[in-house]
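>>> please work out how this folds:
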Amino acid sequence: MLIRRAAPGDEAALWAILAPVIRAGDTYVLPRDMGEIEALTYWLGQDRETFVAEADGRILGTYYLRANQPGGGAHVANAGYMTAPEARGRGIASALCAHSLDRARERGFTAMQFNFVVATNTGAIRLWKRHGFEEVGRLPGAFIHPTEGPTDALVLFRTL
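The predicted structure is shown next:
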């Protein structure tokens, strides 16, 4: 598997990954009816680096890396990850996380923080904890899950 920067021409493959996650509405705080152009503009935004995981010529996952906050918080990284539905359970998200931690270090970040991890996203929480993240906060009922209703959101953090 190759992890590389997203490039022009990757948009269709990225949208194929983003769309089902956004439409499901159970892990990301993005509008479920977000359109393709808006989603790609968000994911490929000027304030972030976006990477893709590619195997056999197919993009199977993606992540972005950015400063969590400007100014006095710019030394802490933030990232978001998505994996193609057919590629889940194959270690793609774990490889993307490891890559993002290395890239964050290269860029001079001293920590990484996930601001809003939906508490029902237990697979992701287990994965992030395996990569050294700790729960440092819980936001009671901060997320309206499409089937579970009000659900807690977690703040996860690790130093680099």
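
>>> C-alpha from now on. contacts and neighbour counts both.
Noted.

>>> check which residues of stretch 2-18 are buried.
By neighbour count on 16 or more other CA atoms under 10 Å, the buried set for stretch 2-18 is I3, A6, A13, L14, W15, A16, I17, L18.

>>> stretch 118-129 too?
V118, A119, T120, A124, I125, W128.

>>> wait, which of the residues you listed is closest to L96?
Minimum distance to L96 across these is 11.1 Å, recorded for W128 (CA to CA).

>>> contacting residues around that closest one?
C97 (CA atoms under 8 Å, 6 or more residues apart in numbering).

>>> just give me the neighbour total for G45.
By other CA atoms under 10 Å, the residues close to G45 number 13.

>>> that one belongs to a strand?
No - if the criterion is DSSP: H, G, I helix; E, B strand; the rest coil, then G45 is coil and not within a strand.

>>> quick check: it vs H145, distance?
To H145, G45 is 26 Å away according to CA to CA, to the nearest Å.

>>> L160 touches A111, doesn't it?
Yes - using CA atoms under 8 Å, L160 is in contact with A111, at 4.8 Å.

>>> name the secondary structure element that contains R126.
Using DSSP states H and E, R126 sits in helix 122-130.

>>> quick check: next helix or strand after that helix?
strand 134-145.

>>> how about the secondary structure of the one residue sitting closest to the centre of the chain?
Note on the chain: the residue nearest the mean C-alpha position is G80, at 1.7 Å, using CA atoms, centre = their mean. With three-state DSSP as the basis, the three-state label of G80 is strand.

>>> which ones are touching the spatially closest residue to L156 that is not a sequence neighbour?
Computed as CA to CA, 6 or more residues apart in numbering, the closest residue to L156 that is not its neighbour in sequence is E135, at 4.5 Å. Contacts for E135 (CA under 8 Å, 6+ apart) come out as L154, V155, L156, F157.

>>> please give me the structure for this one as well, since I'd like to look at both together:
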Amino acid sequence: MLIRPATDDDDDAIAGILMPIIAAGETYALPRDMTRAEALAYWRSPSHHVHVAEGPEGIVGTCYIRANQSGGGHHVANAAFAVRQGSKGVGRQLCAHALDIARQLGFSAMQFNFVVSTNTRAIALWQSFGFAIVGTLPGAFRHPAQGLVDAYVMFRAL
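I've put the predicted structure just below:
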């Protein structure tokens, strides 16, 4: 699998991955009725270093890396990931790649600000990479099927 910086030519594939995830409303605190243009503007923000994972069947995942905060928090990276449903191992490869890119960009840590507690596969994956849950936001996410659920802040040094 090739993981590379995204280009404008990747927008259709990125949108094809993002839109079902956003519409499901189970993992991202984004409006479920977000338009394609809004989703791409969010994901492809100029402050984001966007990458795609490309296999024989095309683009199967994407991630972005950015500074978590400005000013005094600019040394901590933040990242987000989206993988085509049914893809195996793509999230793991994207996470390893994002950690490498974050180091190359000079970040000294990475933080996930809002990991929905029901996203147990992602939580287990992040923990396998050394992320720890450092905070719980009780009832901070309105899950479409489960109601109010916790969100976690996860952190690791680079």
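
>>> quick revisit: whereabouts in the second structure does the helix holding R126 of the first structure align?
Aligned using TM-score structural alignment, helix 122-130 of the first structure spans residues 120-128 in the second structure.

>>> once aligned to the first structure, how far is the matching stretch on average?
Stretch 120-128 of the second structure, aligned to the first structure and superposed, deviates on average by 0.2 Å (mean CA distance after the TM-score superposition for the first structure).

>>> so how far is that stretch off the chain centroid?
12 Å (CA atoms, centre = their mean, to the nearest Å).

>>> run a quick neighbour tally on the residue nearest to A6 of the second structure when sequence neighbours are not counted.
Spatial nearest neighbour of A6 of the second structure, excluding adjacent residues (CA to CA, 6+ apart): H51 at 4.7 Å. The local packing of H51 of the second structure (other CA under 10 Å) involves 24 other residues.

>>> before we move on, the earlier item: now render the buried residues of stretch 118-129 of the first structure as CSV, adding distance to R107 of the first structure.
Shown next, in CSV, are those (distance: CA to CA, whole Å):
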residue, distance to R107 of the first structure
V118, 27
A119, 29
T120, 31
A124, 24
I125, 25
W128, 20
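
>>> now, among the residues you listed, which is nearest to P31 of the first structure?
Of all these, P31 of the first structure sits closest to V118, with 14.9 Å by CA to CA.

>>> quick check: the closest one vs R130 of the first structure, distance?
Relative to R130 of the first structure, V118 of the first structure is positioned 17 Å away (criterion: CA to CA).

>>> try R58 of the first structure
Distance from R58 of the first structure to R130 of the first structure, by CA to CA: 27 Å.

>>> do D10 of the first structure as well
In terms of CA to CA, D10 of the first structure sits 30 Å off from R130 of the first structure.

>>> how about T110 of the first structure?
From T110 of the first structure to R130 of the first structure the distance is 19 Å (CA to CA).

>>> got a list of what V52 of the second structure touches?
V52 of the second structure neighbours (CA under 8 Å, 6+ apart): I3, R4, P5, A6, I14, I59, V60, G61, T62, C63.

>>> H51 is in contact with the first one, correct?
In this case it means I3 of the second structure. Yes - look at I3 of the second structure against H51 with CA under 8 Å: they come within range, at 6.6 Å.

>>> element containing the equivalent of A19 of the first structure over in the second structure?
By TM-score structural alignment, A19 of the first structure lines up with M19 in the second structure. Assigned by DSSP H and E, M19 of the second structure belongs to helix 11-24.

>>> next, the angle from that helix to strand 132-143.
70 degrees (axes from the mean of the first three to the mean of the last three CA atoms, to 10 degrees).

>>> just to revisit the earlier point, please identify which of L160 and A111 of the first structure sits among more neighbours.
A111 (18 against 15).

>>> tell me the SS of the counterpart of I101 of the second structure in the first structure?
Using TM-score structural alignment as the criterion, I101 of the second structure maps onto R103 of the first structure. Secondary structure assignment for R103 of the first structure (three-state DSSP): helix.
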